[in-house]
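J.: Curious how this folds, go ahead:
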Amino acid sequence: MIKASTMRSRLAAVVVIGTAAATVLGAGPATAAPRPGRHVLNGSQPHWLGKARATGSAPADSSQISFGLLLKLRDQAGAEATLASISDPDSASYGNWLTNKDFVARYAPTSADVSAVQSWLKSQGFGLSETLGGMYVEASGTTAQINKTFGTKMENYSYLGQTMHANSTDLSLPDGTPSSVTGILAGVTGLDQGSALKKPADTLPGPDAGFRIGTPCSSYFGQKIAKGYPAADGTKQPYVTCGYEPKQYESAYGESDLLKHGINGRGVTVAITDAFASPTIVKDTTIYNSRHGLPAWSRNQFSQITPGPNGYDNVSDCGGSGWYGEETLDVESVHSMAPGAKVVYVGGKDCNAGLDNAWAATIDHHVADIVTNSWGTANDDIKDITQTSLDFYSQFSLEAALTGITVDFSSGDDGDQTAGGTSPADKTVDFPADLPFVTGVGGTSVGIDKHGNRSFEYGWQNDYSSLSDDGKSWVDEAYSSGGGGGTSIIFKQPFYQRGVVPDSISKYFGSTRMRTVPDISMPADANTGLRVGQTQTFPDGVYYDEYRIGGTSLASPLLAGMQAVASQKAHHPVGFANPLYYRETGTSAIRDIVAPRTPVHQVRINLNNGIDTADGTSVLLQTIDAQSSTIHSTRGYDAETGVGSPGSKFFH
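T.: Alright, predicted model coming up:
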């Protein structure tokens, strides 16, 4: 994930408006004075430029750049009020989701507004492509056209180790631009690659980097004890698992009997969005299904929507092959929990605006009933995310919620971004997981016993200790990773969190109650993670192999699979699920997660080169739900696991 900037005085720079917008006051680098008579889009100069280095080059004047114009909703307040009613389980209108056509007719800009924007773009020489939701018009043009029309200069910058282009000044529209355009325009996206930069929620291997787990390891929690290593808290500790099997997760989360009776997600479609697309995904998942007792793909059960082999951009800068592992994990996780559901993989052409557009199109075309997303930015700071990006994600996630699409986002893998509590004032949460209209999925560590039952489930916050030089003790305990959680500085507390989230969390940054994440959690600890299979490159060739993996990259698709099963059993889409989950807090539908009474440990063996024992091994002692973290599990809602994890009556 992209690391967060420090808190500084961030809260003072933000004014919160409703649940879905934030405005910057005086933030960002100095802006060049606009030319007289132009309509300036204030705040459109990227705020990250002050942390970037100009490379001395710029996109060629003839270079084609894709971008989009975001148009304002007609009645956002009315749309949010409608959502509060139809997503309230106690409301008479619960589940009366709108069609996408209804959404456009009631809340999107009028067709006349859209036509005016399209005509203006054509008059400036831009090419048009797709219009999404009646509120986002995709276009493209040369650098020279963009510089002229928007009164800026596109430049290349080095930022976060990558080269990306951005407008060097605030954007503006030419004198004489019709008021029908200036009045409806919310902003321009795609020109600023830095604000759109996203990474997978975990760094996973691609075909150019093989990875294997160290042994010994256990088939279930507690199976093998590390007798040859020091005790911890007076007891010899178990080896970590080799990676749970799909059927172990199915059993532990109450699906086994349902699956036997055909309640397996059939009739429900789950979409997965990531950047790029693994060229071996069909072969890999076919082998995986066979090896792990999962049903083979039936006709048309798995499909992909991608730009095609020549349609990708920024592959090197985005770490293209690393996204292959993300796709593989996501697809195998969904199929593990919902073996009867249709799975559609939607690949963005890059990890910038291409992924934004792929995600939005998945919603607007109603590709699926559930959309799981294991990516984002580890920062909800308005100084790094433009107002237009916030509006873009807010509007399309609102469309999803109103039209009965469940949208899940991983909450991140670095706790509250303070490295386990080194600087509590710098706490931050992940975006887009903190959007009010999506489900932010946090992480747990889960023990599954030899009978397939959950022997424990705690919040995922890890400390690791290394073996002393003499091999007689564990030393140097330090925070490693954990599920993302905490308080947003951008979004106000949404209606479904009122009365459930304690003020000590929602008011962490001031007197205003704010949106908090996660909403609900699933297994994410890599040491209690899923065993997945993928084609990788090893010294002796390129072939399929398996490894254990976790992260909230795992938690989100696992939950999506369970939601598909729940949808089939209920005979209707889960839709916007947050109000239901918060209403069920304290019931058997939700398992409340609390901290362990005494420390819980595991021993993990790592291969130093990640492949074999040629370069030796290292030994670590994991402390589960480490209390060194600054977010902790408590009774009821907490910033580590949200309301908890799916309980025994989750499928009621």
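J.: When you work out contacts or count neighbours from here on, use the C-alpha atoms and nothing else.
T.: Will do.
J.: List the buried residues for stretch 47-55?
T.: Residues of stretch 47-55 classed as buried: 47, 48, 49, 52, 54 (neighbour count, 16 or more other C-alpha atoms under 10 Å).
J.: Could you find the closest non-adjacent residue to the last one?
T.: Right, the one you point to is residue 54. Nearest non-adjacent residue to residue 54, counting by C-alpha to C-alpha, 6 or more residues apart in numbering: residue 157, 4.5 Å away.
J.: Sequence B follows; please return its structure for comparison with A:
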Amino acid sequence: MTLTIAGTAAAGAAPDRVPLAGTKMTWGIVDKGPVPVDTPVSETVYLAVKDPAALARRAKEVSDPHSPGYGRFLGREQIREANRLDHAQVDRVRAWLTGAGLNVTAPDWRHLTVTGTFGQLNAAFAVTFHDYVFPPESGIKGHYLAPPTDLSVPAELGALVLGVGQVPILVRDAGQAAAPRRSAERRPHLDAGAAAQQCSQYWGQRPATGLPPVNGATPPLAPCGYTPQQLRHAYGLDSRGVTGAGQTVAVVASSMDTLEQDINTWSDRVGTQRLRPGQLTRVPSPDGSPPEKPGDGGYGAMIEATIDAEAVHGIAPDANIVSIGESTAQGGNLLAGLSYALDHTDASIVSLSLANDPPPGLRQAFEQIYQEGALQGVGFYFCTGDGGFRPNDTGGDWMMNGYAGSSWVTAVGGTSVAIGQDGKRIWETGWGTPVSDLSKDGTSWEQMHSEGGTGGGRATGQPQPWYQHGVVPDRYAATPDGHRGRVGPDVAFDADPATGMVIGGTPLNGSPDSDPSTWHYTEHTFGGTSLSTPLFAGVQALAQQARGGKRFGFANPALYQRAGTPAFRDVTAYRLPSGDPATAVLYRSNPAGGKTPELHHFLATQWVEKTDEYQPPEVGSGFDTETGLGTPTGAYLSSFNGH
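T.: Reported below is the predicted structural model:
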């Protein structure tokens, strides 16, 4: 019976059903055949809101500075009552699922949790789940359970059901690390300050003596990792007397229970005030599922949580921080963390350094959460991604992080910044930093190769939002069909690992396959849009305090209202007086336990082969696809005084 239904769906001969696009297995990995029908399973079914158009309209009204409803936010209970489906509509969805034998519970008004067997899940969604594995030579362990055809729902429920929480479903092999359920943007770490003679406390402090020259001159040693005070001063954020007091920022990434201790140790070492009692709230997981373990993706998440919390604290030392872990439940995903932030915290700023591209139906579930946040006075800030150079299958678009491509989030890109001895910004350019390795004989630098850069470009399937009209040039926004699309990033901040910030914590000493009880506090320099995003979230805490504690909610309309003003520094390509690009030598730890010098070129573009069809994100005058509107200044904060 189940196989017959799945076959019908695969043939596309089921007009009484609506497919959930993007839920079939598309990876080129080994199909081991159908999952046994008696295998237990748990999944999440996401529901639509009562009137999607009305939700979007109301979210715009409270977010647009030109609207009479601007800033008139609603309480979470008001939002729930106005937008949740009627009981009769939910009962229809429940009846469909229970009719297939699944057990159904309702943890909140946005979704249902179903438990049962894969045979029952197959019957409900008219598919057959298969067991997929990566070939042995890939080195990736674990199994992915997914159907070879898209899930589908009864046509009469198509407007009520948006998607499911996690397909493919990852099943990890015991004791083995597998490819992650979700992808976080984390740049490789660099040793910070461990050997002072191999790095500089500020730009140009020490020359890289004993190494080959560049354009006839000795390049400088890269910074050891800027401190928060250096960044605050260079960006003019310490001139307005604001510290984020009275504001709450949520960061979403699984953390260790040493997070508070680590932040305080780091604060002592970099000259930032310690956390006051109760300033940090740590939520191990949003739904009661077990916290992530190091070998199951937790190691990287713990580092991310440390970066995020210290970046926020460094820029806004008096802001409260809520660190929300990630769901490990089967069928769980990032929406659990976002829902928790809205339902159980007073955070008005939510920073996420996570990257993924949800399927269309699930993307709408995210849009609803973002719009709900806008109504509640909560803004979501996403990294644009590192490397950021993925052409999509529609042609012509340069994709950034799919989460950041939403028109209802603030997408944060990255820059490279040089801070001088006096603490002032010497120069800043878009983050695109190819690297040259030292030749084997140590007499020259080899050909450049890509080290990454900020993501950016036109988001797929997202029309141009109202706030980008007249600001984003058509050369970025125009689509092949003659329309205009959403372009990111919106803003930027320091992200280059070669000019990053020093981070300290216990996870930085660990690894995916080691015992956390053996880890100890250490420091490294980190970069990436994983850094720039929480740094800008800290800036927003300062700005909200500057405007008398008033929340932004969804901030993009207010940001674009300041386009071309002193509130933002227009970031362009930087060249030395000789006309050559700036370079710096950075020492990276190698597997042998030593340090290897690398020459970083601040070209403000990724070192990739360009074609007529595809171009990487770029930096230039005005709005661009690496830095958006630019980077904030002290004038950005003062622009909100009395507003």
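J.: Let me see the TM-score of these two.
T.: Put the two chains on top of each other and the TM-score (TM-score structural alignment, normalised by the length of structure 2) is 0.84; 598 aligned residues with a C-alpha RMSD of 3.4 Å.
J.: ok, back up a step: the aligned partner of the residue nearest to residue 54 of structure 1 in structure 2 and residue 37 of structure 2, how far apart?
T.: By TM-score structural alignment, residue 157 of structure 1 lines up with residue 132 in structure 2. Using C-alpha to C-alpha, to the nearest Å, residue 132 of structure 2 is found at 15 Å from residue 37 of structure 2.
J.: Settle it for me: which of those two has more neighbours?
T.: The neighbour count for residue 132 of structure 2 versus residue 37, taken as other C-alpha atoms under 10 Å, is higher for residue 132 (25 against 16).
J.: So the more buried one: helix, strand or coil?
T.: When classified by DSSP: H, G, I helix; E, B strand; the rest coil, residue 132 of structure 2 comes out as strand.
J.: could you pull out the helices for structure 2?
T.: Secondary structure of structure 2 (DSSP state H): helices at 2-11, 52-63, 76-83, 87-99, 118-125, 228-234, 259-270, 298-315, 334-344, 360-376, 474-477, 529-546, 556-560, 634-638.
J.: Please work out which of those is packed deepest.
T.: Comparing the helices of structure 2 by mean neighbour count (mean count of other C-alpha atoms under 10 Å), helix 529-546 comes out on top with a mean of 29.
J.: Tell me the counterpart residues of that one in structure 1, please.
T.: Helix 529-546 of structure 2 maps onto residues 552-569 of structure 1, going by TM-score structural alignment.
J.: post-alignment, the matching stretch versus structure 2, mean distance?
T.: Here the mean offset of stretch 552-569 of structure 1 against structure 2 after fitting is 0.8 Å, by mean C-alpha distance after the TM-score superposition for structure 1.
J.: roughly how far is that stretch from the heart of the chain?
T.: 14 Å (C-alpha atoms, centre = their mean, to the nearest Å).
J.: circling back to that earlier point, just flag the most distant two among the buried residues of stretch 47-55 of structure 1.
T.: The span of the buried residues of stretch 47-55 of structure 1, defined through C-alpha to C-alpha, is set by 47 and 54 at 13.9 Å.
J.: Where in structure 1 does the longest strand along structure 2 fall?
T.: Longest strand in structure 2 by number of residues, with DSSP state E as the criterion: strand 410-419. Under TM-score structural alignment, the match for strand 410-419 of structure 2 in structure 1 covers residues 439-448.
J.: Tell me roughly how far the matching stretch lies from structure 2 on average.
T.: With mean C-alpha distance after the TM-score superposition for structure 1, stretch 439-448 of structure 1 averages 0.6 Å from its match.
J.: can you pull the buried residues of that stretch?
T.: In stretch 439-448 of structure 1, counting by 16+ other C-alpha under 10 Å, buried: 439, 440, 441, 442, 443, 444, 445, 446, 447, 448.
J.: With stretch 179-191 of structure 1 instead?
T.: In stretch 179-191 of structure 1, counting by 16+ other C-alpha under 10 Å, buried: 181, 182, 184, 185, 186, 187, 188, 189, 190, 191.
J.: From residue 562 of structure 2, how far off is residue 638 of structure 2?
T.: The gap separating residue 638 of structure 2 from residue 562 of structure 2 is 12 Å, by C-alpha to C-alpha.
J.: again with residue 307 of structure 2
T.: Using C-alpha to C-alpha, one gets 29 Å for the distance from residue 307 of structure 2 to residue 562 of structure 2.
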